[in-house]
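Enquirer: Fold the following and give me the result.
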Amino acid sequence: MKYPKLCPLTAAIVISGFSSFANAQLGQNLAVDIRSLSMGNAVTADPPGISAVHFNPAALAKIDGLQTDVQGILANFDIQREYSAPPGYNVFGYSDDPIVCNDGPEVSVGICTDFKGPVRGDVEYASLYVPILKKMVDLGAGYPLVAPTAGIAYKPPGSKVTYATAIYAPLVAGFGAENGNPSNYMGQQVAVERITYLSPSFGFQVNDHLSLGASFGMSYNAIALNTDLRFPNEMIGVLRMVDEVVCRPFKNNKEFFTDLILLGICNTQEGMNPFNKMGALQVSLEQSLSPSYNLGLLWEPTDDFSFGMVYQSSAKMRLKGKYLIDNAKAPQQLIAGLNSSTSGSIASAVLQLPGYIPNTESGLVAMDLEYPAHFQAGIKYKLLPDLQMNFDVGWTDYSAWDKFKFEFDRQISLLQVARILSNDVTPASLALPLKFTSPWSWGIGLEYSATDRLKLRAGYEPRASSIPNDKRNTMVPINNAQLFGLGVGYRFDADTDLDLSVGFLRSRDNIPACSSTLSNKCGVDNILLNPYAGLDVKTNTKVTVLGLSYRTKW
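Expert: Just a heads-up that it's a prediction; the model follows:
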C-alpha cells in the first residue's frame, strides 16, 4: 500500500543519527521566498522585496516607503525507502532478518530459505516539533500543510537607508511512520527546525549604482528524534551462536563449571539476536535564541546588468534537552547473566560494564552544533529587453559537521557496553562521525515579461551532495538533488504584486551493502546507527512546493 506523504513546513530531510541536520542541504532556501524558488534561488543580484533580508540585504535599499510581504507555502514530501538482501547476505552466518526474510518461527536454523523482494519502508506523514508542547506532533497522512512567512520594510522620505524585518524558516523538516515500518531503526519520527522570528535589517544606498546591507537574525532551533534501535553486527551474531548452540545443553541447568567457563551468559531467559529490537530512544534538544548575521553587496552599473554577493554567517549553538531510553529484555538478560557468575562478574568489572540494565533510562542531554556559514554570488543580465537571466554560484560550509557529539548527564547502560566496540562512545557521551564536505553549487533562472503586468519564470538548481559515500543513510535520503521551479508574477497596480510558484526537488540514492557506516556497514565495529548491516538500500525523494506571495506598498 502506498501512503500519501507530506513535507513539513517546507521541507526536507531529513536527518542522521542525527544526520537529520543534513536536512539543511535538502531544505535550504525552500521556505524563504516563492519568487526565488521559481528562479532556482539565483537571486543574489536580483533579490525579491523584503526577502532580501535573507538573500542579500543590500537590495533592501531598492524599497521606497512602507512595504509588507506575506507568503504561504503548501508542501508535499514523498520519501520512498527500499531494502533488499544481496547474494550471500548474512550476519555471522545468520540471515533470517525479518525485514527481508519471509521465514516464520517454524524455520529455526537461522538461515533464510525465502527472501522477500525489495521491501518498502516509506515515510507516511510529516512531523513537527512544537516548542510549547515540547514534543513532536504527527500531521497525519494526506493532510496538507501551509507554512506562512511575513516581512515589513520602511524607507523614510529622503533617506538612503531602508529598515526591515522578516519572519521566515531557513530550515524546517520532519517526517514519521507507523509502528512496524522497516525504516523506523533510522528514525520513526524526526524533526529539525530553524525559524528566524526576528531579523532587524538595513540596506544603505551608497550611490546610484552601489548598495550595502546587513541583517541580524534571531532564530529558534530544535532537533527531535524517536527511533527504534538494533545492532546487527558480527559480535551480536557471535552472542546468538553461543546462546543457541553452546548454551542450549546447559539451559535451566545452572552449574558452577558451566558458569565459570561460559561467564554466566547461559543464565539468560532471552538471548541476543542481531536482528531484534534492542531498545528505543527519544531525544529532543532546543535553543530559543541563536544569533547570526547576513552581509550583502549589490552593484548595478546599468539597467541590464547587476552583481550581488552575500555572506550568511555560521551560528554556534549549545542545544539542551531531554532523552528517554527504553531497553529491551535481551541486553538486560545478558548483563544479568554475566553478573550471576563469579567469572562473569570479574569479566564485567574488567570491561567496566554496568551492574545491570534498567527498563528505562532518562535525563538531560546537550550538544554543540554549528549552523554552517553560506556564501553566494551572482549576476542578473537582460538577454533581450523582455528576457532576463540570473545566474548564481554558492558554497555552504558543511565541513563544520565533522561529527555530532551528544553529552548525557549520567552514564547510560547501553553506551557502557557499546564503548567496547567504538572509540566514539564513552559511558556518558556519543559522537557520530559525519565527515561532511563543502561542495560548490549553482543555479540559473529566467524571467520573461510577457506584458507590463505579467511575468513568467523558470529556474533550475542542481544541488551537489555534501554527504560522503560512506555516510549515506535513509534518515537523510539524498545524494545529489535537482530543483526545478516555475512561476507567474502579476502586478495589479503600481503598489501591489502577486506571485504564484511551484517547485519540484528530486533525489535518488543507491547505498550498496556494506558501503556506509551510517546505514549498512558490515563487520564488528559497526555498532552505531547501522541498523541495516549487509543490506542493499535505495531511496527516492520527491519534494513538491506550491506557494503564493502578496506584496504591497502603503
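
Enquirer: all contacts plus neighbour counts: C-alpha atoms, from now on.
Expert: OK.

Enquirer: Is the spatially closest residue to residue 402 that is not a sequence neighbour in a helix, a strand, or coil?
Expert: Sequence neighbours aside, residue 435 is the residue nearest to residue 402 in space, at 4.3 Å (criterion: Cα to Cα, 6 or more residues apart in numbering). At residue 435 the chain is in coil, as set by DSSP: H, G, I helix; E, B strand; the rest coil.

Enquirer: Give me the number of neighbouring residues for residue 435.
Expert: Number of residues near residue 435 (other Cα atoms under 10 Å) recorded here: 17.

Enquirer: Residue 533: what's it in contact with?
Expert: Residue 533 makes contacts with 91, 232, 233, 513, 514, 519, 520, 521, 522, 526, as judged by Cα atoms under 8 Å, 6 or more residues apart in numbering.

Enquirer: just curious, which of these is nearest to residue 57?
Expert: residue 519 (40.5 Å; Cα to Cα).

Enquirer: ok, which stretches of the stretch 201-350 of the chain are strands?
Expert: Remark: strands of the stretch 201-350 of the chain, listed N- to C-terminal, are 201-205, 210-229, 279-299, 305-312, 315-327; assignment by DSSP state E, counting those that start in this stretch.

Enquirer: Was I right to think residue 502 contacts residue 485?
Expert: Yes: in terms of Cα atoms under 8 Å, residue 502 counts as a neighbour of residue 485; the distance is 5.8 Å.

Enquirer: Quick check: neighbours shared by these two?
Expert: Listed contacts common to residue 502 and residue 485 are 37, 38; contacts here mean Cα under 8 Å, 6+ apart.

Enquirer: who has more neighbours, the two?
Expert: Looking at residue 502 and residue 485 with other Cα under 10 Å, you find the greater number of neighbours at residue 485, namely 26 against 22.

Enquirer: quick revisit: nearest to residue 367 among the strands of the stretch 201-350 of the chain would be which one?
Expert: strand 315-327 (5.4 Å).

Enquirer: how far does the closest one sit from the chain's center?
Expert: Taking the mean C-alpha point of strand 315-327 and that of its whole chain, the gap between them comes to 16 Å (Cα atoms, centre = their mean, to the nearest Å).

Enquirer: what about the helices in the stretch 51-200 of the chain?
Expert: Here the stretch 51-200 of the chain has its helices, by DSSP state H, counting those that start in this stretch, at 52-55.

Enquirer: structure for this one too, so we can compare:
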Amino acid sequence: MSSKIQVLVQPGTIIIIQNNNYKVRLNMIYGKVRVLRNSHRAFKCIPWLLILFASTSTYAAFTDSLTVGNAKALGLGHAVTADPPGIDSIHFNPAGLTRLKGRQMHIKGVYGLFETNYDLGGYGEYQQGLIDELLEYQYPGSNGVIPPEAEAYFYDEALNSKSSVEGPTVMLPGGMIDIPFAGGVMGGASYSPPGSNMTFATNVYAPMMSGYNRAEDDPGRFFQERGAFTLLTYFSPSVGIEISDELQVGFALNFSYAGMGLELPAREPHLLLWQYGHPWFQDNFCNDDGTPTGTPDLNLCHIVSPYISYGDLRIEADQALVMSYNFGLLWSPEPWITFGLSYNSAVKNDLDGDWEFPIDPFFNQVLLDNMNGSLWPSFQALTGALGLPLPGVAETEAQGKGGKVNVQYELPQHASAGISIQITPKWKYNFDVKWTEWSVFSDIQINFDRDIAFLMLGSIADKLLYRGQNGIEPNGVRYQLNLQDVTYWGMGTEYQYNDKLAFRLGYENRPSAVPSETPNAFIPINDGILYSVGIAYEFESENTLDFSIGYMNSKSHYPPCSADLGNGCNPNNVAYGPYQGQDLRSEVSFLLFEVLYSRYF
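Expert: Predicted coordinates for the structure are as follows:
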C-alpha cells in the first residue's frame, strides 16, 4: 500500500509527521548547554567598543552528533559510519537506508542533565597592581586596604564568586525561550517498495540545538546571560540505493530552520577606564564640585567605575529555510566487514532579525557630555574628511533604540570514515575517524541597519591601528573566531546476548576546536571524553527499542591574564575581557539519556 509522507511546520515549535495511516505529533522543545564563542582582538585604544558583539557563544564546536538523538549511535560512541542507525542514517550515512525494508517509522526521545559552572577567583598580579596604584595615590599608606568611601568605585561583584547556568534556552521562530529541561521528541519514516533496490526516507532531527540562560544577578552573566543557536532539520528527503550486495550509496537533501539569539550585559575593566577614574584627572582638570576647569568641552570629571555594566546587547535573528546535503557509501567486500564513508555539507546561514543595545544612563551621559561640547564637531569634520566618520549625539542616542540586523555565518562541513567488523556471531566492533572544518565558523558577519556610535569609534581604531583586519565598519563587524579544524575518533562494541537482546559500549574522544595557544575563557568546554552504554531489544513483531546513556566532563583553567577573550590584561591587545586579571576555572558535565522506538507499519 502506498504511503504519502508530509512534514508540516506549525507555529509554536510543533512538528507533525503525517502519512495515510499515522499522524505523530512531535514536540520539538529541545535544548542543551551551550559553550560560548569567542572573537578576534579588536582595538588598542578604546576598549569598551569591542564588547558589543564579542561573545555569543560557540557552542557548536563541541556538539557534533550529540543533539541528533540516536540511541544506537550514542551507545556505540557515534562510531556508526559503517554501521548506520536506521532512519537516522540520513545524518550519519545515507547509504545505510538500504538496510530498511518495507515501511518503517521511528520516534526518539532525548533528555539531558547539564551543568556549566565557573569559579571566578581572585586577582592576579596585574589587576591587583592597578588597584594598589590608585589606592596609594589617593590614600597614601593604605597598604592595599580599600577605605569605605572608595568601596563603591572598586566593587567587583564577580570577585571570588561562582557562576552557574540555570537552564536551557532555545531559539525558535518566535524568538528565544527558556525551557524547564533539556529534552524533546523527534521522529521520521522510511519506505522501500517491494522488490526495489531503493529506500526513501525523511527525518526530523537537530544537527545543532544549543543554548542556556543565567540569572539576572549571576556574576557570570558578562560571559552571556542568555543565548541560543539552532539548526533544526524539519524535512530531509533521502534515498539509499543498493547497487550490489557489496556496495550501497545514499543521498539526503536537508531543509532546515536556523536561528541565533543573544542577551549580553557588557562591562570592560580595561586600563583606560582605570586611568579615566584616576584621581590625577580630578586634581588637574576638575573643580571641587566635579565640573571641568579650563576645558569645559572636554569633561574628564566623571567617576566611572571600571566594573560598571554599561549596556545590554540583544540580538535575535533567524532564517526559515537553509539547505544542505549529506552523502554516504557502504562497501562490504566480505559479509563480516563493512567500510563506510559519509559527508555532511556546510550550511550557509543568512539570518535576519532585530537588535537592541540599551546603554546604562550614566555611561551614556559620560559619552554625551563630551559630544555636546564645541570641540567634538571639529573632530567630526577632521576625521570625516579622512573617511573615518565620528559619531555624534544622534548616533549615540539612537544606538539604544535598536533596529534590524543581518547575521551571516557558515556551519562547517563534516566527513567521517569507519569500519565495522563482525568479530564473532555475538561480538561486533566499530571504529570511526572524523573531521570537522570548524575554521570556517571563524568568520561571522553582523550587519546593522544603520551606523552605530560604538562601531563608528571602533572602525577608526581598527583602520588606523590594524589596517582594517578586524573587519569593523560603522554599521557592521566581521568576527574572526580563531577556531581550528578538528580530527577525532570514536569506537564502540556490541554484544548480541541472544536473538532479542544486545548490549553496547562506546568511547569517543572529543577535542576542542579552540587552539591551545589562544585560550578562550568564553568557551567553558574543551577537550573531553564521551563514555556511553546502551541496550537494544527486539520484540516479536520485529519492532525494536534502543536505550543509551552518555556521560562527559570537561574542566578548564585560565590563570590571570592568560585568555585574551575573558581575562586578558594586555592593553595593546584588547579583546573583550570582562574578568580582566582574574583567575578563572570552568567545568562542564552532562548526562545524556536517549531512547528510540522503531516499528514497521
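
Enquirer: Mind checking the TM-score on these two?
Expert: For these two chains in superposition, a TM-score of 0.89 is obtained (TM-score structural alignment, normalised by the length of structure 1); 532 aligned residues with a Cα RMSD of 2.7 Å.

Enquirer: Turn the strands of the stretch 201-350 of structure 1 into CSV, including mean neighbour count and distance to residue 243 of structure 1.
Expert: Rendered in CSV, the data for the strands of the stretch 201-350 of structure 1 read as follows (neighbours: other Cα atoms under 10 Å; distance: least, Cα to Cα, whole Å):
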stretch, mean neighbour count, distance to residue 243 of structure 1
strand 201-205, 25, 65
strand 210-229, 24, 21
strand 279-299, 21, 20
strand 305-312, 23, 56
strand 315-327, 18, 20
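
Enquirer: what range in structure 1 matches stretch 194-204 of structure 2?
Expert: Following TM-score structural alignment, the partner segment of stretch 194-204 of structure 2 in structure 1 covers residues 157-167.

Enquirer: List the buried residues in that stretch.
Expert: Using 16 or more other Cα atoms under 10 Å as the burial criterion, the residues of stretch 157-167 of structure 1 that qualify are 160, 161, 162, 163, 164, 165, 166, 167.

Enquirer: cool, stretch 444-459 of structure 2 as well?
Expert: Of the residues in stretch 444-459 of structure 2, those buried under the neighbour-count criterion (16+ other Cα under 10 Å) are 444-448, 450-459.

Enquirer: re the thing from before, closest to residue 105 of structure 1 out of the buried residues of stretch 157-167 of structure 1?
Expert: Closest to residue 105 of structure 1 out of those is residue 167 (55.6 Å), distances taken as Cα to Cα.

Enquirer: which non-adjacent residue is nearest the closest one?
Expert: Computed as Cα to Cα, 6+ apart, the closest residue to residue 167 of structure 1 that is not its neighbour in sequence is residue 197, at 4.8 Å.

Enquirer: Wait, that neighbour touches residue 166, no?
Expert: Yes: judged on Cα under 8 Å, residue 197 of structure 1 makes contact with residue 166 at a distance of 7.2 Å.

Enquirer: quick revisit: out of the strands of the stretch 201-350 of structure 1, which is closest to residue 258 of structure 1?
Expert: Of all the strands of the stretch 201-350 of structure 1, the one in closest proximity to residue 258 of structure 1, counting by Cα to Cα, is strand 315-327 (27.4 Å).

Enquirer: and that closest one, what other elements does it pack with?
Expert: Other elements packing on strand 315-327 of structure 1 under the criterion 3 or more Cα pairs under 8 Å, 6 or more residues apart in numbering; DSSP states H and E are strand 279-299, strand 360-371.

Enquirer: what's the mean gap between it and the aligned bit of structure 2?
Expert: Following the fit onto structure 2, the mean deviation recorded for strand 315-327 of structure 1 is 1.0 Å by mean Cα distance after the TM-score superposition for structure 1.

Enquirer: Could you point out the residues of structure 2 onto which that strand aligns?
Expert: Under TM-score structural alignment, strand 315-327 of structure 1 corresponds to residues 347-359 of structure 2.

Enquirer: if we can go back for a sec, to residue 21 of structure 1, which of the strands of the stretch 201-350 of structure 1 lies closest?
Expert: Nearest to residue 21 of structure 1 among those is strand 210-229; the distance by Cα to Cα comes to 8.2 Å.

Enquirer: Can you state the mean residue-to-residue distance of that closest one versus structure 2?
Expert: Counting by mean Cα distance after the TM-score superposition for structure 1, strand 210-229 of structure 1 comes out at 0.5 Å.

Enquirer: Where does that strand end up in structure 2?
Expert: Alignment of strand 210-229 of structure 1 against structure 2: residues 247-266, by TM-score structural alignment.

Enquirer: The residue nearest to residue 402 of structure 1 reaches residue 466, doesn't it?
Expert: No: at 9.0 Å, residue 435 of structure 1 does not count as touching residue 466 under the criterion of Cα under 8 Å.

Enquirer: neighbours around residue 541 of structure 2, how many?
Expert: By other Cα under 10 Å, 8 other residues sit near residue 541 of structure 2.

Enquirer: Now do the same for it: helix, strand or coil?
Expert: Taking three-state DSSP as the rule, one finds residue 541 of structure 2 in the coil state.

Enquirer: if I look at residue 247 of structure 1, how far off is residue 240 of structure 1?
Expert: Here the criterion is Cα to Cα, to the nearest Å. By it, residue 247 of structure 1 lies 10 Å from residue 240 of structure 1.

Enquirer: For residue 40 of structure 1, give me its contacts.
Expert: Under the criterion of Cα under 8 Å, 6+ apart, the contact list for residue 40 of structure 1 reads 443, 444, 445, 458, 459, 460, 461, 483, 484, 485.

Enquirer: Skip the chain neighbours and tell me the closest residue to the alignment partner in structure 2 of it.
Expert: With the correspondence set by TM-score structural alignment, residue 40 of structure 1 lines up against residue 77 in structure 2. Spatial nearest neighbour of residue 77 of structure 2, chain neighbours left out: residue 506 (3.9 Å); criterion: Cα to Cα, 6+ apart.

Enquirer: isn't the one you found right up against residue 76?
Expert: Yes: assessed by Cα under 8 Å, residue 506 of structure 2 is found in contact with residue 76 at 4.2 Å.

Enquirer: ok, residue 213 of structure 2 touching residue 227?
Expert: Yes: with contact defined as Cα under 8 Å, residue 213 of structure 2 counts as touching residue 227 (6.6 Å).

Enquirer: what is in contact with the two at once?
Expert: residue 169.

Enquirer: Of these two, which one has the most company?
Expert: Taking residue 213 of structure 2 and residue 227 together and counting by other Cα under 10 Å, residue 227 has the greater number of neighbours (33 against 25).
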